[in-house]
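> Would you be able to build a 3D model of this:
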Amino acid sequence: MRIAIASDHAAIDLKAELRDWLIEQGHEVADLGPDTTDSVDYPDFGFKLASVIADGTAERGIALCGSGIGISMSVNRNPAVRCALVSEPLSASLCREHNDANCIAMGARLTGSDMAKACVTAFLETEFAGGRHQRRVDKLSNPEN
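As a prediction, this is how the structure comes out:
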């Protein structure tokens, strides 16, 4: 699977660990930055992640910041992206099954690496259920409908 990952400075270590682990799992991973712990603005990296999800360069995205909140808000500014803030595998699974999420966000200051890996695994392995959920997902990108 083609996966893009981005963070702010607070989540550099978790981003690097997840990136390397995903590559070991056989995924193609695009690390969209940043590369250092120098202070950056999370919206810049959230917007970059949303762009590659929206244009199809990546199939799924992982957004990380200190809490996961700010970067999830920035990613969700793009109507083609459905990013869910998750903290455990059940929410990561349900966001795929019911909401067809194509991106998840997590907080590096709140979620340890083992839990983050469990969330990513659930996110990547769960299929969208479709059916009655499709109508609702369609409204997320097209609220007028």
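> Please make it C-alpha for all contacts and neighbour counts, starting now.
Noted.
> What are the boundaries of the helices in this structure?
Along the chain, the segments classed as helices by DSSP state H run 12-24, 42-54, 69-75, 89-99, 113-125, 132-141.
> could you say what helices and strands the shortest one packs with?
Going back to what we said before, that points to helix 69-75. When contacts are defined as 3 or more Cα pairs under 8 Å, 6 or more residues apart in numbering; DSSP states H and E, helix 69-75 packs onto helix 42-54, strand 60-65, strand 83-85, strand 103-107.
> buried stuff in the third one?
Neighbour-count burial for strand 83-85, counted by 16 or more other Cα atoms under 10 Å, picks out Cys83, Ala84, Leu85.
> Phe123: which of those is nearest?
Ala84 (10.1 Å; Cα to Cα).
> From the rest of the structure, what touches stretch 9-25?
By Cα atoms under 8 Å, 6 or more residues apart in numbering, the list of residues contacting stretch 9-25 from outside reads 5-7, 28-29, 31, 34-40, 64-66, 107-109, 113, 116-117.
> How far does it sit from its chain's centre?
What separates the centre of stretch 9-25 from the centre of its chain is 13 Å, taken as Cα atoms, centre = their mean, to the nearest Å.
> Can you give me the buried ones in it?
Neighbour-count burial for stretch 9-25 flags His9, Ala10, Ala11, Ile12, Asp13, Leu14, Lys15, Ala16, Leu18, Arg19, Leu22 (criterion: 16+ other Cα under 10 Å).
> this one next, for a side-by-side:
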Amino acid sequence: MTIAIGNDHAGTDYKNAIVNHLKNKGITVINHGTDTNDSVDYPDFVHPVAKDVEINKAEFGIIICGSGNGANMTANKHRDIRSALCWNKEIVALARQHNNANILSIPARYTAQQQAIEMVDVFLSTAFEGGRHANRISKIPVC
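Next up, the predicted model:
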């Protein structure tokens, strides 16, 4: 499995912890995020993640910024991307089960680092339920 990850300055420490966690599980990670805490513009690091998922270079994406909102809005501008802003494991599970989310947006300023790692694990281990949810997803317009 290959995961693309991107972050702005608010998510650098989280990104590093998540990358280490994923690599320890044998997962390949494509790092598009900044490696410093110097202020940067999140779209510069989110668009490449969304593109990797869009063209199937990565199965899933993880994006991290302060609130998670800007990164999430940016990712969702891409065709066939269903990025979900999540702040706990229950929301993550529902985003995968009901919305077939393919990118997880994490709000670094509103989640603990260990919580974020647990959210990533739930995201990667939860399957889309399909059925009535697939019909609903088909009604989301593609730009």
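> on that earlier part again, for the helices and strands packed on helix 69-75 of the first structure, give me TSV that also has distance to Arg132 of the first structure.
Listed next are those as TSV, based on distance: least, Cα to Cα, whole Å:
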stretch	distance to Arg132 of the first structure
helix 42-54	24
strand 60-65	23
strand 83-85	19
strand 103-107	21
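> Find me whatever residue is spatially closest to Val75 of the first structure, sequence neighbours aside.
Nearest non-adjacent residue to Val75 of the first structure, counting by Cα to Cα, 6 or more residues apart in numbering: Gly46, 4.7 Å away.
> which ones are touching that neighbour?
Applying Cα under 8 Å, 6+ apart, the residues near Gly46 of the first structure are Ala6, Ser7, Ala63, Ile71, Ser72, Ser74, Val75.
> With Ala122 of the first structure instead?
Neighbour list for Ala122 of the first structure: Pro89, Leu90, Ala92, Ser93 [criterion: Cα under 8 Å, 6+ apart].
> repeat that for 7 Å
By Cα atoms under 7 Å, 6 or more residues apart in numbering, Ala122 of the first structure lies in contact with Pro89, Ala92, Ser93.
> Distance of the closest residue to it other than its chain neighbours relative to Asp138 of the first structure?
Distance criterion Cα to Cα, 6+ apart; nearest residue to Ala122 of the first structure, sequence neighbours excluded, is Ser93 at 5.1 Å. Taking Cα to Cα, to the nearest Å as the measure, Ser93 of the first structure falls 19 Å from Asp138 of the first structure.
> Between the two, which has more neighbouring residues?
Applying other Cα atoms under 10 Å to Ser93 of the first structure and Asp138 shows that Ser93 carries more neighbours, namely 24 against 13.
> how about the helices and strands packed on helix 69-75 of the first structure, which one is nearest Asn142 of the first structure?
Nearest of these (Cα to Cα): helix 42-54, 14.4 Å.
> what's the mean deviation for the closest one versus the second structure?
Here helix 42-54 of the first structure, set against the second structure after superposition, deviates by a mean of 0.9 Å using mean Cα distance after the TM-score superposition for the first structure.
> what's the angle from that helix to strand 60-65?
180 degrees (axes from the mean of the first three to the mean of the last three Cα atoms, to 10 degrees).
> Determine the angle, from 0 to 180 degrees, between helix 42-54 of the first structure and strand 103-107.
150 degrees.
> how far is helix 42-54 of the first structure from where the chain is centred?
The answer for helix 42-54 of the first structure is 10 Å, by Cα atoms, centre = their mean.
> Counterpart of Gly68 of the first structure over in the second structure?
Matched to the second structure by TM-score structural alignment, Gly68 of the first structure sits across from Gly68.
> got a list of what its match touches?
Leu85, Ser105, Ile106, Pro107.
> With adjacent residues omitted, what lies nearest to it?
Counting by Cα to Cα, 6+ apart, Gly68 of the second structure lies nearest to Pro107, which is 4.0 Å off, once chain neighbours are set aside.
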